[in-house]
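**Student:** sequence unavailable; structure follows:
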């Protein structure tokens, strides 16, 4: 492999990178190399949907990033898992398929033009999807990515939650990706035939059957190589040995919202003064690289229930054996799903024009931690239930900078969570709404007691202190190499070309102009899809 030449070199086999590999190779005219720092996604706990709890701290598939101590989170360091495996974070996430609000893409259009607006996005999503619920003006069928409607085998308390949320005034919503987003309902999932349907499974694996596609795993790219100001290849380390590959057309960085700005800076593209402090030669002074970090923050409220929850079947050894056999023999049961069966979107003020909060319902609780594991498969030893939420469009901004010029040292991540009055005020209103849901008749009669934060936490100051102490990322970092028409505020142009150099693009969640109001796997796949169109438009 060392010294080989390809037309396109894609750095990272995450959600966008997998889509790029499939689309750029489809014609057969272009030689495509995908370089991935992690290994194969063919691992049991990757393929089993609920197995993602086992991957939360697994260095074999996870970068295991950590933020700096955050004053907005009561001084805590937050754990940021990101996928280090074929499929990237789509191989370790909770599989919820949410496009975002239509107006999110209006925001993108105002920053980056019509190719990224809502009508273009809706057309692309319909081409991407093979939706189990069937096709209509919003959903697509026949595309490469199967989307489960998630209507079967739901926990009985899902219906109780939905009726309770509706009692607060929220409407029932049959499709959050349809005509409207607001309301409560069941989440669509990237699950197919009881297996995770990651970007690797839907896009990369089919592309790997083509003779013009090469995938190199366990190879970490350490820098982009330049001839003058043109990217001509990359350098990587694999099994302790250094190698180089050349790109005749372009290098495309798809390392995600942390990995992509990190690689840009290691390669000499970033804030010049900062790079010089680490002894890095400047290729292009790009002050916005690593800035504008945006992420959703969330937390759970938890109750002890008087009726069984998933805790009762997933905690004891005999329950684990039972659900394990059910999954292996029938492809059903709790192991065949995400823990987030249902949820929704709501506004903390009627004056808002779109939802600013997202709900997650879990017939499950994990107050008692287990070292080294997100305990989805070992829940609390009592019947527990959690309702979570996260903010959709926080105004707080963080940044990613270098700790070292050593590419194997993780970058410094400063999240700056809840650093604006707006974010604090809307989260305060949101957590109060969780208690409104719990006070409604359908679910109220089944609650034994509130466990977190507990009935003693009542004042605004106490509620704020609680969510600062218990909140954390919901794993949606973005915007760190943002796209836009304005060179003063962006890293890449609307065609995803890195400003100040040639032959180099970024294509992943880092280029989001703004954070989408919802889970970010779908828009990351969208960026790969539309990004491939933009690349092929200029292909040689």
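**Tutor:** Perfect, thanks for sending it. Bear in mind the structure is a predicted one, so any value in this text is a computation, not a measurement.
**Student:** for the rest of this, base every contact and every neighbour count on C-alpha atoms.
**Tutor:** OK.
**Student:** quick one, strands of the stretch 301-450 of the chain?
**Tutor:** Using DSSP state E, counting those that start in this stretch, the strands of the stretch 301-450 of the chain run over 342-346, 357-362, 384-391, 399-401, 412-414, 447-452.
**Student:** for these, give me TSV that also has mean neighbour count and distance to residue 336.
**Tutor:** Converted to TSV, the strands of the stretch 301-450 of the chain look like this (neighbours: other CA atoms under 10 Å; distance: least, CA to CA, whole Å):
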stretch	mean neighbour count	distance to residue 336
strand 342-346	25	15
strand 357-362	24	15
strand 384-391	25	19
strand 399-401	21	36
strand 412-414	21	34
strand 447-452	16	27
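**Student:** got another one to weigh against that:
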């Protein structure tokens, strides 16, 4: 038995933030538990090696979904970070906050006090934007954010120019006033090295005497005294250890881990718990429900000029890139290669962007392999405001057995139509004059894919997860809400959930930035600190969004 004030379960994107903020007061004794281990691998630190940790058992839970009925019964890969820094140590490092309206939407779903004006100060608190602080960007936070190699490859700027030629706006900062449009993309890289939350928030404070970090710890359940969380039980090697929390237990195990731990602890839908032979401690039907994710596919083209990363896939080229990065943390090793992007609306009548683009000057899979000979480029595109909903459900009272994951991708007709728009709008963009000197034939989907039926079948076969699971312990006040607007689990004292699982709806963008923001804001709530003053900064919405798509 060990005793602490706060116990944080999961040293990931949220957990490292909480460990930093809660242990800032030397009077608070904090325990941070993480199943994974060290994040010091070169493959985690080097931005260009991003595909390696994501696909490595040592650093990531290699979850897979059940057969997805609307994706031709494919089982989809769902990796989650299992290392200090969590998914911020295995992700693509793309920094996207989401549109201002995404957070207003949260508040409309019952998350009181989580609108854009109240969230923006916490985005700023977290960030050290390379260009400095303004009304939208933070300059003094722990999290380094920049644009990689500043779009040296001409294909990045060709993509932005093509969007402009197609009639879309150009935005210099999609994380500022205007998300909608084409522009440079931002990444969590600092001095050429991945800036995970472990590096940004945990490394500087590991020597605090009041902070205990335990790796290799698998939490099996939250310990309850009636309707009060009193601590956790966790396995460490062959030992089963009990840790007591005098103040609170905070689950930051992510959108798969947090609902699973709640269910293992007897908190969840009683029917699901009884089926798994788990004693029901508190019937809370929303646990594990409302699961959401982003899907995407690669739109690939051959390139006329030998300027793409496909020419850098040989062992000698990789060796030179690695050597330059090791020596001075610069060059192609210091970027995730997603250096330009876009956010557009799929059709008139959509108020804020629901389609996202990541542009890459290569035609290549996530495993780093090329599917063809020669040079090419691709743009990752996805419909980012899905209406399909899934679930995470415990299958057994054995904590070692993974939960059942079912997203029900493309269950909703609006999601299908959103991907049809992705195909047709992307083709129009890439057909612009800006790509004339580069574009040399469509590799994927292939020019023969034209009708709605052909597009739908291509999407079902080719679409992949963008690795943004979320919303499985949603915040709100309705019958299916799991936590309240203070991140406290409904009906259980001394227990909170703070990670992307508490998002009511998924934002239009990558999820690392909003997860960090949620942890920054929740830390003040946990400590009883007055929230940062609300921002008065405005946000852009197309003045005629009812009638114009661009």
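**Tutor:** Sure thing, it's come through. Predicted model, so just to flag it, every value in this text is computed and none were measured.
**Student:** out of the strands of the stretch 301-450 of structure 1, the one nearest residue 494 of structure 1 is which?
**Tutor:** Closest to residue 494 of structure 1 of the strands of the stretch 301-450 of structure 1 is strand 399-401 (CA to CA; 21.8 Å).
**Student:** other SSEs contacting that closest one?
**Tutor:** Where contact means 3 or more CA pairs under 8 Å, 6 or more residues apart in numbering; DSSP states H and E, strand 399-401 of structure 1 is packed against helix 256-266, strand 412-414.
**Student:** re the thing from before, closest to residue 255 of structure 1 out of the strands of the stretch 301-450 of structure 1?
**Tutor:** That would be strand 399-401 among the strands of the stretch 301-450 of structure 1, by CA to CA, at 13.7 Å.
**Student:** in structure 2, what stretch matches the closest one?
**Tutor:** Under TM-score structural alignment, strand 399-401 of structure 1 corresponds to residues 391-393 of structure 2.
**Student:** the matching stretch vs structure 1, average offset?
**Tutor:** Here stretch 391-393 of structure 2, set against structure 1 after superposition, deviates by a mean of 0.7 Å using mean CA distance after the TM-score superposition for structure 1.
**Student:** which residues touch that stretch?
**Tutor:** The contact list for stretch 391-393 of structure 2 (CA atoms under 8 Å, 6 or more residues apart in numbering) reads 256, 259-260, 263, 272, 288-291, 403-407, 472.
**Student:** quick one on the thing from earlier: any idea which of the helices and strands packed on strand 399-401 of structure 1 is most buried?
**Tutor:** Sort these by mean neighbour count, taking mean count of other CA atoms under 10 Å, and helix 256-266 sits at the top with a mean of 26.
**Student:** quick one: that helix aligns where in structure 2?
**Tutor:** By TM-score structural alignment, helix 256-266 of structure 1 lines up with residues 254-264 in structure 2.
**Student:** pull the distance from that stretch to the chain's centre.
**Tutor:** 17 Å (CA atoms, centre = their mean, to the nearest Å).
**Student:** after superposition, how close is it to structure 1?
**Tutor:** Once fitted to structure 1, stretch 254-264 of structure 2 is off its aligned match by 0.4 Å on average (mean CA distance after the TM-score superposition for structure 1).
**Student:** just to revisit the earlier point, which among the contacts of stretch 391-393 of structure 2 gets closest to residue 42 of structure 2?
**Tutor:** residue 256 (26.7 Å).
**Student:** now do the same contact list for that closest one.
**Tutor:** 288, 392, 403, 469, 472, 501.
**Student:** so whatever residue of structure 1 lines up with the first one, which state does it fall into?
**Tutor:** By that I understand residue 288 of structure 2. In structure 1, the residue matched to residue 288 of structure 2 (TM-score structural alignment) is residue 290. Following DSSP: H, G, I helix; E, B strand; the rest coil, the label given to residue 290 of structure 1 is coil.
**Student:** thought residue 290 of structure 1 was touching residue 259?
**Tutor:** No. Contact status for residue 290 of structure 1 versus residue 259: not in contact, 9.9 Å apart, counting by CA atoms under 8 Å.
**Student:** so where's the longest strand in structure 2?
**Tutor:** As assigned by DSSP state E, the longest strand anywhere in structure 2 is strand 239-251.
**Student:** any residues touching it, and which ones?
**Tutor:** Contacts for strand 239-251 of structure 2 (CA under 8 Å, 6+ apart): 1-10, 229-235, 258, 494-499.
**Student:** now do 6 Å
**Tutor:** Strand 239-251 of structure 2 is contacted from outside by 1-9, 230-234, 258, 494-497, using CA atoms under 6 Å, 6 or more residues apart in numbering.
**Student:** and stretch 268-283 of structure 2, by the same measure?
**Tutor:** Residues contacting stretch 268-283 of structure 2 (CA under 6 Å, 6+ apart): 266-267, 284-285, 287, 395-397.
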